[in-house]
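Visitor: need the 3D shape of this:
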Amino acid sequence: MTSSSTVSRWTRSANPAHREHGTDRQAWRAYWEATALLRDRLEKQLKDEANLSLTDYNLLLLLKEAGGSMRMGELANRMVFAPSRITYRIKHLVERGYVTREVEGADRRGAVATITDAGRDCFRDAAQLHSAQVEELFLNRLQPGDAEVLLRVFEDVGCHLDTDS
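Guide: Next up is the predicted model:
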């Protein structure tokens, strides 16, 4: 069998002759490039068919999973967003009627986002589309054992980064 440095592998490098050296660095580059393509494809199809961005889909998902409401700070934390960015995205969803935003507490510094019935309906339709996309574009590409490896790797990376921040 040939070494990994001589095996022809997929890359989007501007010059494949100058590709990363070593399987670990090639794996990182393939992950980085493939996930960019995957997110782009998921985003385009969600926008075209459900009129939702991937970010807005994820916000609605988190609100639904939280039982319908979540404090804005917690929402920003889970999305790994700055508070100003979450405020902007929630404002957009409020304008579309998918979310309400209400000030909370005596000091009125906190706010809670709540998914509306229209938001639930939009999310339900988008979730069906998104699930089919994930199946077609990602899950159908996995070989036996791949899912377990990916789960182990990204749970480990996620746990490390989540506790490191």
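Visitor: okay, CA-based contacts and neighbour counts for the rest of this
Guide: OK.
Visitor: what's the longest helix in this protein?
Guide: helix 23-50 (DSSP state H).
Visitor: got the buried residues for the strand or helix carrying Tyr57?
Guide: Assessed by DSSP states H and E, Tyr57 sits inside helix 54-65. Across helix 54-65, burial judged by 16 or more other CA atoms under 10 Å covers Leu54, Asp56, Tyr57, Asn58, Leu59, Leu60, Leu61, Leu62, Leu63, Lys64.
Visitor: and which of these is nearest Gly119?
Guide: Leu60 (7.1 Å; CA to CA).
Visitor: any idea how far Cys159 is from the residue nearest to Glu43 when sequence neighbours are not counted?
Guide: In space, and not counting its chain neighbours, Glu43 is closest to Leu54: 5.2 Å by CA to CA, 6 or more residues apart in numbering. Here Leu54 is placed at a distance of 23 Å from Cys159 (CA to CA, to the nearest Å).
Visitor: burial count for Pro144?
Guide: 7 (other CA atoms under 10 Å).
Visitor: how far away is it from Leu150?
Guide: 11 Å.
Visitor: how about Ser131?
Guide: Relative to Leu150, Ser131 is positioned 18 Å away (CA to CA).
Visitor: could you also give me the structure for this second sequence? I'd like to compare it with the first:
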Amino acid sequence: MSRQEPGDALLAWLYVQQGVDAVRVAVERRIEAVAGCSLLEHEALYRIHMNDRLLMSELSDLLAVSPSGVTRLVERLVRRGWVAREQPPDNRRVVHAVLTDAGRQVLAATSAPAYRESVAEEFAAALSDRDLADLKRVGRKLLEAHGKWDAKRFATD
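Guide: The predicted structure is shown next:
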């Protein structure tokens, strides 16, 4: 593997970071307008849905949010009736976040379609098929390099 100049790596990092931030802002606006929830709340609902249930620590890791931040996030979702906390009777220290019927309805009726459409319009529309394939490959490579790749967690429908 050839090594580029340090400035090349820094520029690539800055472009990707700023590009993702710009797309995130546009997608967030759309999700808030359509679903009445933040992008982070939608991402939490989606991740819980994709995994059936998640430990709070797993959700924290998937969302790159501190454990206390995930606790506050899940509390907001519980108050809205979209998520429930479940504890196995044999281990009260373990807490799972699980979607409620209302949470599934939010995802199915509003958030998921708006999320998919906004990602298509705000992210994918600016890229070729080759660009998307390259980004998937590079994203996975970065996740693997940092011990964050888990195929079941990154599954799509």
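Visitor: still on that earlier bit, show me what the longest helix of structure 1 is packed up against.
Guide: Applying 3 or more CA pairs under 8 Å, 6 or more residues apart in numbering; DSSP states H and E, one finds that helix 23-50 of structure 1 makes contact with helix 54-65, helix 117-137.
Visitor: now the angle between helix 117-137 and it, please.
Guide: Counting by axes from the mean of the first three to the mean of the last three CA atoms, to 10 degrees, helix 23-50 of structure 1 lies at 130 degrees to helix 117-137.
Visitor: show me what Leu142 of structure 2 lines up with in structure 1.
Guide: By TM-score structural alignment, Leu142 of structure 2 lines up with Val157 in structure 1.
Visitor: secondary structure element holding its match?
Guide: helix 146-164.
Visitor: picking up where we left off before, tell me the contacts of the residue nearest to Glu43 of structure 1?
Guide: With contact taken as CA atoms under 8 Å, 6 or more residues apart in numbering, Leu54 of structure 1 is in contact with Arg39, Leu42, Glu43, Leu46, Lys47.
Visitor: put the buried members of those residues into a ChimeraX selection.
Guide: One line in ChimeraX is enough to select the buried ones among the contacts of Leu54 of structure 1; burial here means 16+ other CA under 10 Å:
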select :42,43,46
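Visitor: got the contacts of Leu54 of structure 1 as CSV, with distance to Ala27 of structure 1 columns?
Guide: Below are those laid out as CSV (distance: CA to CA, whole Å):
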residue, distance to Ala27 of structure 1
Arg39, 18
Leu42, 22
Glu43, 24
Leu46, 28
Lys47, 30
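Visitor: pick out the most distant pair among the contacts of Leu54 of structure 1.
Guide: Checking the contacts of Leu54 of structure 1 with CA to CA, the most distant pair is Arg39 and Lys47, at 12.0 Å.
Visitor: once you drop chain neighbours, what's closest to the residue mapped onto Glu43 of structure 2 from structure 1?
Guide: Matched by TM-score structural alignment, Glu43 of structure 2 corresponds to Asn58 in structure 1. Leaving out its chain neighbours, the residue that sits closest to Asn58 of structure 1 by CA to CA, 6+ apart is Met79, at 8.0 Å.
Visitor: counterpart of the one you found in structure 2?
Guide: So, by TM-score structural alignment, Met79 of structure 1 is matched to Leu63.
Visitor: next one: Leu37 of structure 1
Guide: Leu37 of structure 1 maps onto Ala22 in structure 2, with residues paired by TM-score structural alignment.
Visitor: surely Val98 of structure 2 forms part of a strand?
Guide: Yes - residue state for Val98 of structure 2 (DSSP: H, G, I helix; E, B strand; the rest coil) corresponds to a strand.
Visitor: A strand includes Val103 of structure 1, no?
Guide: Yes - membership of Val103 of structure 1 in a strand is supported by three-state DSSP.
Visitor: just give me the neighbour total for it.
Guide: With other CA under 10 Å as criterion, Val103 of structure 1 counts 14.
Visitor: how much space separates the residue nearest in space to the middle of structure 2 from Asp90 of structure 2?
Guide: The centre of structure 2 sits closest to Glu43, judged by CA atoms, centre = their mean, with a distance of 4.2 Å. The spacing between Glu43 of structure 2 and Asp90 of structure 2, counted by CA to CA, is 30 Å.
Visitor: and if you look at Ala108 of structure 2?
Guide: Distance, Ala108 of structure 2 to Asp90 of structure 2, by CA to CA: 33 Å.
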